[in-house]
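Enquirer: Fold the following, please.
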Amino acid sequence: MARTPAKDAESTDVVDSLSTDPVHPATGDDIEDVTGTGGRPAIVADATSGHGVVPVQTRNARFSSTDVADFPAVTGREAVWKLTPVAELQDLIDGDLDGGRYDVETTADGGASVSWVGRDDERIGTAGIPEDRAAANAWSSFEEALVVEVRGEEPSAATVRRAALGAAPRAAHTIVDAARFSKSVVVLDNAGDARLAENVEILVRDGADLTVVTVQDWDDDARHVANHFARVGRDARLKHVVVSFGGGVVRVNPSVTLAGSGADGELLGVYFADAGQHLESQVFLFHQADHTKGRVEYRGALQGEGAHTVWIGDVLIGPDATGTDSYEQNRNLVLTEGTRADSIPNLEIETGDIEGAGHASATGRFDDEQLFYLQARGIPEDQARRLVVRGFLASIVQKIGVPELQERLQEAVEAELAGEARP
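Expert: Here you go, the predicted structure:
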């Protein structure tokens, strides 16, 4: 197994590999059973001294459970929490959550439908289960799940809009179930006030083509912690898009498993952090089956004192994922002083027979040559800067494939740059 972390650096194709079992750092002995709790490093005692700490060696080996009691208290020192303002999310991580139904606006056409189901629905838990305490708290608390079902081979669409959740801590569970050979776009649109911990399960059956867009356009003081679990079947395709513009602290973590031969996963993200905002995504793409294709691309802009973004990308190419083609990248554009962008891509490869894989990360300011080029053609500096930012983020926005949403996001970018309220 090869693990190649990188930060603020470029990495081209990676095809080297591959030791097998992890070994104890002191003794060199094989470690056959490595487990951890709550996303913390696994602790393996040295056989002679009783000491020694070995981290979980593979990304999909993290401890998981649907019971919040199985996870230790979060201190903020854990690897999965150390870049997050834990104190501002404590009620969602540890507190009592209202897991009942909530007001939701839905539209659906073609073969799409929206309904509520009980906790005994057989689909619950099939896409993935929590790996951290906040996700487990939401899972332990929800009473009913909102299900978006897609059936039939004709293109269809569904929108779920939540804009009246209120300020009380709440849990939610959503399932998006795309039947075999279906083709659909599902938009999960969030606005207003909220203190929300939720899990979203996405099932893409064999041959299906599904786009899921989650929009975080919350009020400035909203707090939102979400985990998305997706499982993509044989010759199926998932485009998953995370859009984060609003909210005080927003953490949306997608985990996508390409489980069937020929599965395709495109994970996109776009975000704009203003003063005091914390916007975070920890992305995991698991190439489990052979001849799968993965693309991860997140782009963000930051402006204002205390604007903070976190992107952690993990790609794992499993031992059976021969013929894999994978690439992940993150780009951040810093517009003012006083901002912070954490960007950490990671790549693990457990087979040497792949088409190619790589990762990249870059964070920087405006390109002076671009600004000079535009100003030399009579465009004022402030307008030139806005054009550069729009173009930088548009490469993601234009891939969403929902024209009305793309237009709305472009308007939101303009409003952010102008310091106005988002439309």
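Enquirer: For the rest of this, base every contact and every neighbour count on C-alpha atoms.
Expert: Noted.
Enquirer: In three-state terms, label Glu407 for me.
Expert: helix (DSSP: H, G, I helix; E, B strand; the rest coil).
Enquirer: what's the burial count for it?
Expert: With neighbours defined by other Cα atoms under 10 Å, the count for Glu407 comes to 12.
Enquirer: for comparison, sequence B:
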Amino acid sequence: MSGLPTNYLTPTGREEAWRFTPLKRLNGMHDSATSVIDRISIELVGSVRTGFNIETVSAAELPPKSTTEDVIIQRVRATASKVTHLKIDKEAIVSEPIFLKRSAGVEKEFSRTVVTAGAHSKATVVVENEGAGSIGEEIEIRLEAGANLTFISLQEWNENAIHLGRHHAIVGRDANFNSITITVGGSLVRLLPTVEYSDQGGSAELLGLYFATDGQHL
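Expert: Model prediction:
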């Protein structure tokens, strides 16, 4: 267990980015005094790895390529010592979806994942989230030149789960990125899908769907 770094200001709810979020329901994830567990809870479903590979590397080996002002993501970066790296091979055409599954426990967790789509590759990546934990996560998606990637995120959390995350795509020359985010579970889910272009000719489409019942903040 480790305490969160204290060199970031804890949100008060008066900030524009946080004024619609009920901070009292974040289970302390935004508070610098909160302790979190450093572990990897996301894993590949199945054993076939044709056209891609997944590994765990140190955070120093795979630093973020993007900047962020989000305090949760800043703390994720400062806390997570390991990164899950899914790398799709250059020019690979992966015909079947690549499924990643996260089954969070009851502990508070910070997690970083990087998805790299090699040049002129084509693939679909599906991330399935379930369980009852509290998680802050960053998924950085890097599309090299001419890559075509569909990224699907499914939030099927238990009713008491807390999920705070950023899914950030960096789209290279002539690359195409499609994102679909679906949230139907959890007590509070706050996801920030964002895109930046690193070269000319890239395109992106971001779609989202949520279904909230009484008591959910999605």
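Enquirer: Just give the TM-score of the two.
Expert: Once the chains are overlaid, their TM-score stands at 0.90 when taken by TM-score structural alignment, normalised by the length of structure 2; 210 aligned residues with a Cα RMSD of 1.7 Å.
Enquirer: For the residue most central in space within structure 2, give me its contacts.
Expert: Closest to where the C-alpha atoms of structure 2 average out (Cα atoms, centre = their mean) is Ile139, at 3.1 Å. Taking Cα atoms under 8 Å, 6 or more residues apart in numbering, we find Ile139 of structure 2 in contact with Arg112, Thr113, Val114, Val115, Gly165, Arg166, His167, His168.
Enquirer: Lys24 of structure 2: which of those is nearest?
Expert: Gly165 (17.3 Å; Cα to Cα).
Enquirer: host element of the closest one?
Expert: strand 162-171 (DSSP states H and E).
Enquirer: what's the next secondary structure element after that strand?
Expert: Heading C-terminal from strand 162-171 of structure 2 (DSSP H and E), you reach strand 176-183.
Enquirer: The next helix or strand after that next one maps to which residues in structure 1?
Expert: The element immediately downstream of strand 176-183 of structure 2 (helix or strand, assigned by DSSP H and E) is strand 188-197. The aligned range for strand 188-197 of structure 2 in structure 1 is 249-258, by TM-score structural alignment.
Enquirer: in that stretch, what's buried?
Expert: With burial defined by 16 or more other Cα atoms under 10 Å, the residues of stretch 249-258 of structure 1 counted as buried are Val249, Val250, Arg251, Val252, Asn253, Pro254, Ser255, Val256, Thr257, Leu258.
Enquirer: Now check structure 1 for the residue matching His85 of structure 2.
Expert: Per TM-score structural alignment, His85 of structure 2 is aligned with Val147.
Enquirer: so that match, which of the three states?
Expert: On the three-state scheme (three-state DSSP), Val147 of structure 1 is labelled strand.
Enquirer: roughly how far apart are it and Val186 of structure 1?
Expert: Distance, Val147 of structure 1 to Val186 of structure 1, using Cα to Cα, to the nearest Å: 11 Å.
Enquirer: So for the two, which residue has more residues nearby?
Expert: Neighbours per residue, other Cα under 10 Å: of Val147 of structure 1 and Val186, the larger number sits with Val186, 25 against 20.
Enquirer: That one contacts Ala158, correct?
Expert: Yes. At 4.9 Å, Val186 of structure 1 counts as touching Ala158 under the criterion of Cα atoms under 8 Å.
Enquirer: What's the local residue count around Asp368 of structure 1?
Expert: Taking other Cα under 10 Å as the criterion, the count of residues near Asp368 of structure 1 is 9.
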